[in-house]
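Participant: this one's sequence-less:
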């Protein structure tokens, strides 16, 4: 059985929550909230992919 990579799981859950936040911000008609969530999603997903690449290079995946 494969081990759970908790850091990658955390990034995935956080990105999903931020994507939901985009929907909430749009429903609330908050331009600032929408833009903040979009920027945060880009940053979190970028950090997740960067972490995954580093783990693959170190043989941890």
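Facilitator: That came in fine, so what should we check first? All of these numbers come straight from a predicted model, not from anything done at the bench.

Participant: CA atoms for contacts and neighbours, from now on please.
Facilitator: OK.

Participant: residue closest to the middle of this protein?
Facilitator: residue 15 (2.8 Å; Cα atoms, centre = their mean).

Participant: ok, that one - contacts?
Facilitator: By Cα atoms under 8 Å, 6 or more residues apart in numbering, residue 15 lies in contact with 41, 44, 45.

Participant: that one and residue 41: what is the separation?
Facilitator: From residue 15 over to residue 41 the distance is 6 Å, taken as Cα to Cα, to the nearest Å.

Participant: next up, a structure to set beside the first:
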């Protein structure tokens, strides 16, 4: 596997974990958990899109 693919895999798994944490936080009734998980999803996805754009500019 190429290095870029491993990085994207890690970002995808991390995003999926944060999405699952949103459900857990809803079940627990934790507003802070919900907000934190949503922010985590947005941040990790943003990092992934920025990295992908950086790779496209490099080519």
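Facilitator: That came through fine. This structure is a prediction, so every number in the text was calculated from the model and none was measured.

Participant: got a TM-score for the pair?
Facilitator: TM-score for the superposed chains, counting by TM-score structural alignment, normalised by the length of structure 2: 0.89, backed by 58 aligned residues with a Cα RMSD of 1.4 Å.

Participant: and stretch 32-43 of structure 1, how far out from the chain middle?
Facilitator: 11 Å (Cα atoms, centre = their mean, to the nearest Å).

Participant: okay, buried residues for it please.
Facilitator: 33, 34, 37, 38, 40, 41 (16 or more other Cα atoms under 10 Å).

Participant: whereabouts in structure 2 does the longest helix seen in structure 1 align?
Facilitator: Longest helix in structure 1, counting residues (DSSP state H): helix 31-57. The alignment of helix 31-57 of structure 1 onto structure 2 (TM-score structural alignment) spans residues 31-57.

Participant: the matching stretch vs structure 1, average distance?
Facilitator: Here the mean offset of stretch 31-57 of structure 2 against structure 1 after fitting is 0.5 Å, by mean Cα distance after the TM-score superposition for structure 1.

Participant: one more: stretch 7-23 of structure 2?
Facilitator: Stretch 7-23 of structure 2 versus its aligned partner: 0.5 Å mean (mean Cα distance after the TM-score superposition for structure 1).

Participant: mind listing what's buried along that stretch?
Facilitator: 8, 11, 12, 14, 15, 18, 19, 21, 22.

Participant: what residues does the second one make contact with?
Facilitator: Pointing back at residue 11 of structure 2 there. So residue 11 of structure 2 contacts 44, 45, 48 (Cα under 8 Å, 6+ apart).
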